[in-house]
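Enquirer: need coordinates for the below:
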Amino acid sequence: MPAQGRLILITGATGAIGGELARRYAAADTELVLHGRRLEVLEALAQECQAKGASVSLSQVALDDDPAREAWLDALPRPPDLVLLCAGMNHGVTHARDGEDGVQARALLELNLRIPIDMARHLAPAMQARGSGQLVFISSLAAWFGLPVTPSYSASKAGIKAYGEALRGLLAADGVGVTVVMPGYVESSMARAMPGPKPFLVGPERAAKRIQAGVAANRARVSFPWPLALGTQCLALLPACLSERLVRWSGYGVEP
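Expert: Next comes the predicted model:
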C-alpha cells in the first residue's frame, strides 16, 4: 500500500454495521484499523478486507481503559482520514417496576456516549492541524424521542447526536467533517435483543451503503429508513402527551 494511503479507523468492527463498513471501505489504497471484542470475527473480517487489497491492523484494546485507549490512538502511524465510531451496546426494560440495572446503564453510557466523545476529542486536534479528516458518530432514530423500553440507550443516542451536531460546527472551519448517523433497526443480534417491534428492518449491507454515501457527501445527518425517520422526528415536534400515546400505541410501552 502507498505510504500515504487512506487511513480509516473503525470501532465496533465485529458488529453488523461496523463489519459491513469495513468491507465497503476495503481497497488497495486503504489502511484499515479495525477494533472489536471478538477476535475470531475480527480476524475473519481482516482476511476479507485484505483479499480486497487493503492493509489491515487489528486491536482489542479495552475502550473503557482510558490510558490504554489513548496509547493505542497515539501509536497510529498518522491521524486517521476517517473515523467511524460504531462500537455500542443496548439493553432495555419490559416492566416498569423493574427499572434498569445500574451497572448495565453506566456501561452503556460509557460505551455509547463518553468513549466516542473522548476519542473524538483526542483525534480532532491532529485533524484540525492537517486541515482534513472526518468523524462519524452512530446515533439512532431513538434519539428523537426517548422510548420507555430503552431509557439509557435513548439518552446515549440523543447525547451523541447533540455532540456530533455541535462538533460539526466547531471543526468545519478547519476542514474537518462530522457526520451523525441515525439508523432505525438494522438486522443484527443487537437489534434482535432490543424490546419492542422492529418496523422497516434494514439489512446491514443496505445500511452500510447508505452510511458510506452520506459520509462521502459529508452530510451532517444520515437517517434511514425514511418512513421511520420521518415518524420519529415527528415525535420530537408533537406535544409530548400525544407523542407518549403514539409510542405506547406502537408497542414501545412497558408493563405496569
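Enquirer: C-alpha only now, for contacts and for neighbours.
Expert: Fine.
Enquirer: how about M127, secondary structure?
Expert: Assigned state for M127: helix (three-state reduction, DSSP: H, G, I helix; E, B strand; the rest coil).
Enquirer: quick one: contacts for it?
Expert: By Cα atoms under 8 Å, 6 or more residues apart in numbering, the residues touching M127 are P79, P80, D81, G133, V176.
Enquirer: same thing but 10 Å
Expert: 78-82, 133-135, 171, 174-177 (Cα atoms under 10 Å, 6 or more residues apart in numbering).
Enquirer: from A142, how far off is it?
Expert: As judged by Cα to Cα, to the nearest Å, M127 and A142 stand 30 Å apart.
Enquirer: same question, P225
Expert: To A142, P225 is 13 Å away according to Cα to Cα.
Enquirer: please identify every residue contacting each of those two.
Expert: Here P225 and A142 share the contacting residues M182, P183, G184, Y185, scored by Cα under 10 Å, 6+ apart.
Enquirer: let's see which of these end up in strands.
Expert: Judged by DSSP state E, the subset of the shared contacts of P225 and A142 located in strands is M182, P183.
Enquirer: between the shared contacts of P225 and A142, which is nearest K157?
Expert: Using Cα to Cα, M182 is the member of those that lies nearest K157, at 8.7 Å.
Enquirer: this one as well, want them side by side:
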Amino acid sequence: MRRVARPPARILITGASGAIGAALAQAYAAKGVHLVLHGRRFEALEALAEACRTHGATVELSSIELTDDEALHAWLDDLTLPDLVIANAGQNHHAAQGELMEEWDATQRLLAINLHVPMAMAQRLAPRMAARGHGQLVFVSSLAAWHGLPLTPSYSASKAGIKAYAEALRGRLAPQGVGVSVVMPGYVSSPMCTAMPGPKPWELSPELAARRIVRGIARNRARISFPFPLNVGCWWLAVLPAGVSQRLLAWMGYGGES
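Expert: Next comes the predicted model:
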C-alpha cells in the first residue's frame, strides 16, 4: 500500500475532550491546519481549542450526539470534507462488583459509540473521499482486539469489531486513493484507563501515544499498535491455543472476577 504523501490540512477528531483526542489535536495544531473537534465536555473542548489556536490552527467545535444517525449524518454532510478523520470517541465498562454479566443498557451504549458510530462515519465520508481521490480514515481500537479480556468482554468485542472493519475497509478503499489505519494502543493514562480493572503494564502518557499515532498515520500504516512488548504479548494470546491464552490471562490478573 502506497504512503499517503499529501499533508492533512483539514482534520476531524472525535473524542477530542478525552486524553488521546486532546493530545492528537495539539500534536496536529499548526498554521494552515483546520481542526474540527468533537467532544462531550464542551468546556474542556473550548480550552483545547484555545490551546490549538495559539499554535496557529483554526478550530471549529461540535458536541452533537454521535449515536443519533440523523444528527451525525447532517453534521458530516455540512462539513467541508476533511483530509484526515480520526474516529477516536469511545467508552469502556465492566461488570459491577459481584455481578457475572455487564449491565445491558451500558453495553448497548458502548457498542453504539465504539462500533456503530465509526462505521456510520465511514459510510458517510468514504464515498466522498473516494470521489475526490484522496483522504485518510483512522479508527481507534485497542490491543484488547487481539484477544478478548475476561474483565471487559463488551469493550473487547467492540474493539475487535472495529479492527476487523478497518482492515477490510483498507483493502476496499486503497484503489480509490483513500488510506485506512487502525490504532491499537495499550494503556494510555486517562480517567477511562484508571477506571479499567486489572493490571496496566507499560502505561503511556497521552502525549507519547499521540506522537506514535501521528507518525503511523503519516506513513499510512495498516496497524498502529503499541507499546511493542504489550503488542507482542497480546498478539501471542491471539495465536496460542485458546485454553493456554485463558490460563495466561487469569495468571496475569485479567480473570473474570470484577
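Enquirer: drop the TM-score for these two in here.
Expert: Remark: TM-score between the superposed chains equals 0.96 [TM-score structural alignment, normalised by the length of structure 1]; 251 aligned residues with a Cα RMSD of 1.2 Å.
Enquirer: compare P225 and A142 of structure 1 (neighbour count), which wins?
Expert: Neighbours per residue (other Cα atoms under 10 Å) separate P225 of structure 1 from A142, with A142 holding more: 23 against 20.
Enquirer: which one in structure 2 is aligned with that one?
Expert: The alignment partner of A142 of structure 1 in structure 2, by TM-score structural alignment, is A144.
Enquirer: hang on, R114 of structure 1 packs against I160?
Expert: Yes: using Cα atoms under 10 Å as the test, R114 of structure 1 is close enough to I160 to be in contact (8.6 Å).
Enquirer: the more surrounded of those two?
Expert: Comparing R114 of structure 1 with I160 by other Cα under 10 Å, the one with more neighbours is I160, at 23 against 17.
Enquirer: which position in structure 2 pairs with the more buried one?
Expert: Residue correspondence to structure 2 (TM-score structural alignment): I160 of structure 1 is matched to I162.
Enquirer: ok, its match touching S141?
Expert: Yes: the pair I162 of structure 2 / S141 is scored as a contact, 6.3 Å apart, by Cα under 10 Å.
Enquirer: which parts of the stretch 51-200 of structure 1 are strands?
Expert: Secondary structure of the stretch 51-200 of structure 1, counting by DSSP state E, counting those that start in this stretch: strands at 55-59, 82-85, 133-138, 176-183.
Enquirer: Provide the aligned range in structure 2 for the second one.
Expert: Mapping strand 82-85 of structure 1 onto structure 2 (TM-score structural alignment) gives residues 84-87.
Enquirer: and that stretch, what's buried?
Expert: Using 16 or more other Cα atoms under 10 Å as the test for burial, stretch 84-87 of structure 2 gives L84, V85, I86, A87.
Enquirer: ok, those vs A71 of structure 2, which is closest?
Expert: Nearest to A71 of structure 2 among the buried residues of stretch 84-87 of structure 2 is A87, at 16.3 Å by Cα to Cα.
Enquirer: how about A142 of structure 1, what does it touch?
Expert: Neighbours of A142 of structure 1 in contact, by Cα under 10 Å, 6+ apart: 150-151, 153-158, 182-185, 229, 232-233.
Enquirer: sorry, wrong one. I was asking about I13 of structure 2.
Expert: I13 of structure 2 touches 21-22, 24-25, 35-39, 61, 84-89, 138, counting by Cα under 10 Å, 6+ apart.
Enquirer: what lines up with it in structure 1?
Expert: Using TM-score structural alignment, I13 of structure 2 sits opposite I10 in structure 1.
Enquirer: average gap between the host helix or strand of that match and structure 2?
Expert: Using DSSP states H and E, I10 of structure 1 sits in strand 6-11. By mean Cα distance after the TM-score superposition for structure 1, the fitted strand 6-11 of structure 1 averages 0.5 Å away from its aligned residues in structure 2.
Enquirer: what of stretch 115-122 of structure 1?
Expert: Overlaying structure 2 shows stretch 115-122 of structure 1 at a mean distance of 0.6 Å from the equivalent residues (mean Cα distance after the TM-score superposition for structure 1).
Enquirer: and for I162 and S141 of structure 2, which residues touch both?
Expert: Applying Cα under 10 Å, 6+ apart, one finds that I162 of structure 2 and S141 are jointly contacted by N114, L115, V182, V183.
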